[in-house]
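Visitor: following is a predicted model, sequence given first.
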Amino acid sequence: MSSRRNFLKNAAIGAVGASTLGSAHIYAQESKKITWRLQTYAGPALAEHVIKPSIDAFNKAANGEMEIELYFADQLVPTGELFRAMQRGTIDAVQSDDDSIAAPVDVSVFGGYFPFASRYSLDIPVLFEKYGLKEIWEEAYGEVEGVTWLGAGAWDPCNFATVKPINSLEDLKGKRIFTFPTAGKFLSRFGVVPVTLPWEDVEVAMQTGELDGIAWSGITEDYTVGWANVTNYFLTNNISGAWCGSYFANEEKWNEVPEHLKTLFRLCMDSSNYYRQHWYWGGEADLRVNGSKLQLTTIPDAEWATVEQEAMKFWDEIAKTSPRCAKVVEIFKQYNALMAKAGTPYRCA
């Protein structure tokens, strides 16, 4: 009996000690929890598709070790200042294209909508994973202090949604269009007047007449974010088959993340990229056929071919800006030549 009492007494003391140690361990874990602030280029309605599901999944799978707070377009920092804010550590991570956030690298011109670099959304991952763009982007951002480029994915095409119909290139002249920096620079060759506004102000600007249209997305986004409610026409010709967007992180904050959480974040990036592939691909076709808000217009192929020819001149001009840009342009040329030779369904005649 004496031995039994001593055993129970020691067990009780041990249990208290284990409980105390356990509580200390939990507290230590909680005190080391990593918290990030990530801002996307997208407004709330669009973010529900292009990033929020993947961030929610990450937070759940991280099991309390890390939490990412998601912020929408211009919510913490204006989109054009995102790169510098991330570099300073004001925010920890960004989802956007290189062009819109004014990334200080020569290849930033290819982010967003570089005219006719892609025809379909699958072109982007193939170019990065099979044709060397991944290594080129890693090299470019490796020269910049304070930021780590994490990877690129494909978004939707770039079409015009306008108040008045576009049936010819002449109809583009003088139109005030909300678009991306490089896309706007290219479209200005056809008389378009590029306009930069905070994302959340675009719908009101359409209603007040400050804008004549948008060349920022495909038809899926026009319906999703409400732009189909303030425009009347959708031009089926596009200047790019897929937007090129990336994920970035503050270098110091990324280096603090343990390897298993880095892997988890990259998997969630892949999940988001995959979702957009089918969401946009299916949505673009369905809304052209079944959408009731926008009337479709088309510029004849022969006339639109002049836009494609002008894009090739634009490519050559960009190639002259740096050896690295020249390398990217050469990859685009080789890739598109191969796709043309492959024929349908890779490229239509």
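Guide: On my side now, so go ahead.

Visitor: every contact and neighbour count from this point should use C-alpha atoms.
Guide: Fine.

Visitor: what are the ranges of the strands in the stretch 151-300 of the chain?
Guide: 158-162, 176-179, 193-195, 213-217, 233-240, 244-250, 295-297 (DSSP state E, counting those that start in this stretch).

Visitor: and here's the other structure:
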Amino acid sequence: MTNRRGFIKKAGLATAAAGTTAFAAPYVKAQNAKITWRLQTYAGPALGEHVIKPAIDAFNKVANGEMEIELYYADQLVPTGELFRAMQRGTIDAVQSDDDSIAAPVDVSVFGGYFPFATRYSLDVPVLFEEYGLNEIWEEAYGEVEGVKWLSAGSWDPCHFATVDPINSLADLKGKRVFTFPTAGKFLSRFGVVPVTLPWEDIEVAVQTGELDGIAWSGITEDYTVGWADVTNYFLTNNISGAWCGSFFANEERYNELPEHLKVLLKLCMDSSHYYRQHWYWGGEAKLRTQGTKMKLTSIPDAEWATVEAEAHKFWDEIAETSPRCAKVVEIFKQYAAVMEKAGKPYRYS
């Protein structure tokens, strides 16, 4: 909050001097001057240490004084739900988040974050984008929105429930107040879950005070990393998605002004971020399930959980009806799932 107030105050002073709008564009083009970007991530500081900071540190080092990306964490400058508009206006220069959480005004935003049962493993996300055409679909969608450049998508962790009370059946989910993503919450409400939206930094206290009964926002690696494992008692091994889908975005004008070699460097560092998360999450999920001491594992029987997956496929068809482009994405998901099932082990075990 202190950082946000300071940012707003400085921006206001700058614009008052210029006699323009309430916020000044943070990047000013000047010949031979260092380029400075402000990038805000969806993640809080503890999580940001892993999901983005190593890549930004590497970028700043290799840019060798030509450019610096200043990294800000969840809600420090702008509330997460306002990130897209802030980036579009030029208030900030770049964002790391899922499309869903930042309210991106494109039809495919519903697939960002945790689209139920679209993926089984983290590798599914890059394969869908690189090999099954989602890159081109996302570029097309964001090409219709003025002022924002979609840059790159990657995968994060699976979506599991971390709860105060144990979950051993679907009936146990009814009435549970859960912090989750917009689309995931919409789907989970079919099973009696009450989705709750709160600022990221308030979640731990909300669980402690009883405002929340649980969290369906991450896998077990994040539960331990950000402190949620300290306030919840149980971890449900069933998940509604095998990987979160998030992206990097930039203000289009700022991005177009970059020299080509810095665009390439940015792409390499985004790829480095995607790679880091692949091994950090994959290893962490298994290690903390087997060696973690803070949460007890529970499971809903496979036959009962299969009804959730069946409902997800109905949800897919409903989303497909919202636009031709969404229908195209859903059809790709179906084709991909069929290929993976036919390929069998190790691509799919059931």
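Guide: Good, I have the coordinates. For clarity, every value in this text was computed on a predicted model and none was experimentally measured.

Visitor: TM-score for these two?
Guide: The TM-score (TM-score structural alignment, normalised by the length of the first structure) is 0.91; 322 aligned residues with a CA RMSD of 1.0 Å.

Visitor: quick one: which of the strands of the stretch 151-300 of the first structure is nearest residue 96 of the first structure?
Guide: Closest to residue 96 of the first structure of those, according to CA to CA: strand 244-250, at 5.3 Å.

Visitor: so the closest one corresponds to what in the second structure?
Guide: Mapped onto the second structure using TM-score structural alignment, strand 244-250 of the first structure covers residues 245-251.

Visitor: most tightly packed of the strands of the stretch 151-300 of the first structure?
Guide: Of all the strands of the stretch 151-300 of the first structure, strand 158-162 has the most neighbours on average by mean count of other CA atoms under 10 Å, namely a mean of 27.

Visitor: how much does it stray from the second structure?
Guide: If you overlay the two and look at strand 158-162 of the first structure, the average distance to its match in the second structure is 0.1 Å (mean CA distance after the TM-score superposition for the first structure).

Visitor: just the angle between that strand and strand 233-240, please?
Guide: For strand 158-162 of the first structure against strand 233-240, the angle by axes from the mean of the first three to the mean of the last three CA atoms, to 10 degrees is 160 degrees.

Visitor: same for strand 158-162 of the first structure, what does it pack against?
Guide: If you count contacts as 3 or more CA pairs under 8 Å, 6 or more residues apart in numbering; DSSP states H and E, strand 158-162 of the first structure packs onto strand 213-217, helix 219-225, strand 233-240.

Visitor: distance to residue 288 of the first structure added to these, as JSON lines?
Guide: Output for those, formatted as JSON lines (distance: least, CA to CA, whole Å):
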{"stretch": "strand 213-217", "distance to residue 288 of the first structure": "14"}
{"stretch": "helix 219-225", "distance to residue 288 of the first structure": "7"}
{"stretch": "strand 233-240", "distance to residue 288 of the first structure": "9"}
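
Visitor: about what we covered before: gap between the match of strand 244-250 of the first structure and the chain center?
Guide: The chain centre lies 9 Å from the centre of stretch 245-251 of the second structure; the measure is CA atoms, centre = their mean, to the nearest Å.

Visitor: ok, stretch 208-226 of the first structure next?
Guide: Using CA atoms, centre = their mean, the offset of stretch 208-226 of the first structure from its chain centre is 17 Å.

Visitor: what's the answer for stretch 149-165 of the second structure, then?
Guide: Using CA atoms, centre = their mean, the offset of stretch 149-165 of the second structure from its chain centre is 6 Å.

Visitor: which parts of that stretch are buried?
Guide: Buried residues in stretch 149-165 of the second structure, defined by neighbour count with 16 or more other CA atoms under 10 Å: 149-164.

Visitor: follow-up on the earlier one: tell me the average deviation of the match of strand 244-250 of the first structure from the first structure after fitting.
Guide: Here the mean offset of stretch 245-251 of the second structure against the first structure after fitting is 0.2 Å, by mean CA distance after the TM-score superposition for the first structure.

Visitor: now what about that stretch, what contacts it?
Guide: Stretch 245-251 of the second structure has contacts (CA atoms under 8 Å, 6 or more residues apart in numbering) with 87-90, 92-99, 111-114, 125, 147-156, 270.

Visitor: can you pull out the helices in the stretch 51-200 of the first structure?
Guide: For the stretch 51-200 of the first structure, applying DSSP state H, counting those that start in this stretch gives helices covering 52-61, 82-88, 123-130, 133-142, 181-187.

Visitor: and the contacts of the last one?
Guide: Contacts with helix 181-187 of the first structure, where a contact means CA under 8 Å, 6+ apart, come from 99-100, 109, 112-115, 192-194, 311, 314.

Visitor: which of the residues you listed are buried?
Guide: Among the contacts of helix 181-187 of the first structure, those classed as buried by 16+ other CA under 10 Å are 99-100, 109, 112-115, 192-194, 311.

Visitor: sitting in strands, which of these do you find?
Guide: Per DSSP state E, strands hold the following members of these: 193-194.

Visitor: I'd like the buried ones among the contacts of helix 181-187 of the first structure as JSON lines, with distance to residue 209 of the first structure appended.
Guide: Output for these, formatted as JSON lines (distance: CA to CA, whole Å):
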{"residue": "99", "distance to residue 209 of the first structure": "26"}
{"residue": "100", "distance to residue 209 of the first structure": "24"}
{"residue": "109", "distance to residue 209 of the first structure": "29"}
{"residue": "112", "distance to residue 209 of the first structure": "26"}
{"residue": "113", "distance to residue 209 of the first structure": "25"}
{"residue": "114", "distance to residue 209 of the first structure": "27"}
{"residue": "115", "distance to residue 209 of the first structure": "27"}
{"residue": "192", "distance to residue 209 of the first structure": "15"}
{"residue": "193", "distance to residue 209 of the first structure": "14"}
{"residue": "194", "distance to residue 209 of the first structure": "14"}
{"residue": "311", "distance to residue 209 of the first structure": "29"}
